[in-house]
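Chemist: Here's my sequence, what's the structure:
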Amino acid sequence: MFNTDRYAEEVLLNASRTGMTPDRIILSIPLAAYGSIPRLGSYGYRAIVLDHGADPEGDGVIPADAEQTNFYYFFSQKRGIDKIHLARDRGLHGISVESDRSRKYVDLKPSSPRSLTHALASNV
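Modeler: This next block holds a predicted model:
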């Protein structure tokens, strides 16, 4: 899944194969929750937390149906904080939070303790 350290490590390995040095890479964390199958679509961080009841401090997964056969995956605060440590350990230039132009994928207000931005800023 895109929100795991393993996936981030693969992306960094691919970047290094192209000649990029870690100190020139910024690890970007999307404010999106993606369904495990295409027909589920996607939601922003704020929507997955407020409208769908995802735990911002959890593991970044929430069932998409009552049968729990499909899921939404997102960067929870825990997953985001893990990426801070990964960025430090790998000597990356930094870390960022990524929204979108249509403003579908947005965070809660940064002052909210449930906000992803708040969690990242509090742990840098």
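Chemist: only C-alpha atoms for contact and neighbour calcs from this point on.
Modeler: Will do.
Chemist: Quick check: closest non-adjacent residue to residue 29.
Modeler: residue 97 (4.8 Å; C-alpha to C-alpha, 6 or more residues apart in numbering).
Chemist: Distance check, the one you found against residue 83.
Modeler: 11 Å (C-alpha to C-alpha, to the nearest Å).
Chemist: Which one's more surrounded, those two?
Modeler: When residue 97 and residue 83 are compared for neighbours, residue 83 comes out ahead with 22 against 15, by other C-alpha atoms under 10 Å.
Chemist: Who are the contact partners of that one?
Modeler: 5, 27, 95 (C-alpha atoms under 8 Å, 6 or more residues apart in numbering).
Chemist: Now the buried members of those residues.
Modeler: Neighbour counting with 16 or more other C-alpha atoms under 10 Å marks 5, 27, 95 as buried within the contacts of residue 83.
Chemist: Following up with a second sequence; could you model it the same way so I can compare the two?
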Amino acid sequence: MRIGDVAAAAGVSTRALRYYEEQGLLTSERSPSGQRHYGDDAVRRVRWIQALYAAGLNSKAITGLLPCVHTGVATDEMITHLAAERDRIDAQIRDLTTTRERLDGIIDAARDRNPECDLSAEAATAGSAG
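Modeler: Have a look, this model is predicted:
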């Protein structure tokens, strides 16, 4: 696949793909004219890289994890690192869930004390005024 095809299929820019190559996260072969050509698994790999970035990992951490993610073969050190990253993500999820629950509580309390905070009541009032 050419760079534009991979970028479109993975939902990233061609600049991102070039950056991933610079970081050693993605490889391509060059045609005689210098065009990048990627293997069939490039889109899946780019999506995985994106997911790891979204989880807060940096390119150095991702570079260390990708070999074991794709081959299923990992050293004890890689397994320890993967487990630590999973635990970090679990902690983020717990924190975000707690924050969402607090926001829900604030929203509910605000609506109970002030009916004007309820957008549906506000819309009904505005509709009957016209």
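Chemist: After superposition, what's the TM-score here?
Modeler: Remark: TM-score between the superposed chains equals 0.24 [TM-score structural alignment, normalised by the length of structure 1]; 55 aligned residues with a C-alpha RMSD of 4.9 Å.
Chemist: re earlier: and the contacts of residue 83 of structure 1, which is closest to residue 78 of structure 1?
Modeler: Residue 78 of structure 1 has its nearest neighbour among these in residue 5, at 11.6 Å by C-alpha to C-alpha.
Chemist: so the closest one touches residue 85, yeah?
Modeler: No - between residue 5 of structure 1 and residue 85 there is no contact under C-alpha atoms under 8 Å: 10.0 Å.
Chemist: picking that back up, so which of the buried ones among the contacts of residue 83 of structure 1 sit within helices?
Modeler: Those of these mapping onto helices are residue 5, per DSSP state H.
Chemist: Format the buried ones among the contacts of residue 83 of structure 1 as TSV; extra columns: distance to residue 49 of structure 1.
Modeler: Listed next are those as TSV, based on distance: C-alpha to C-alpha, whole Å:
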residue	distance to residue 49 of structure 1
5	22
27	23
95	22
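Chemist: Near residue 36 of structure 2, how many other residues are there?
Modeler: A total of 16 residues lie near residue 36 of structure 2 under the criterion other C-alpha under 10 Å.
Chemist: which residue packs closest to it, ignoring adjacent ones?
Modeler: Nearest to residue 36 of structure 2 is residue 30, by C-alpha to C-alpha, 6+ apart, at 4.8 Å.
Chemist: Distance of the closest residue to residue 32 of structure 1 other than its chain neighbours relative to residue 85 of structure 1?
Modeler: Nearest residue to residue 32 of structure 1 in three dimensions, chain neighbours excluded: residue 44, at 4.4 Å (C-alpha to C-alpha, 6+ apart). Going from residue 44 of structure 1 to residue 85 of structure 1 by C-alpha to C-alpha gives 24 Å.
Chemist: Of these two, give the one with the bigger neighbour count.
Modeler: Higher neighbour count among residue 44 of structure 1 and residue 85: residue 44, with 21 against 14, using other C-alpha under 10 Å.
Chemist: which residues in structure 2 form helices?
Modeler: Listed in chain order (using DSSP H), the helices of structure 2 are 3-10, 14-22, 42-54, 59-71, 76-113, 119-129.
Chemist: what angle do the fifth one and helix 42-54 make?
Modeler: In this case it means helix 76-113 of structure 2. Here the directions of helix 76-113 of structure 2 and helix 42-54 differ by 60 degrees (axes from the mean of the first three to the mean of the last three C-alpha atoms, to 10 degrees).
Chemist: do the second one as well
Modeler: Orientation check (the same axes, to 10 degrees): helix 14-22 of structure 2 against helix 42-54 gives 90 degrees.
Chemist: Packing partners of helix 14-22 of structure 2?
Modeler: Where contact means 3 or more C-alpha pairs under 8 Å, 6 or more residues apart in numbering; DSSP states H and E, helix 14-22 of structure 2 is packed against helix 3-10.
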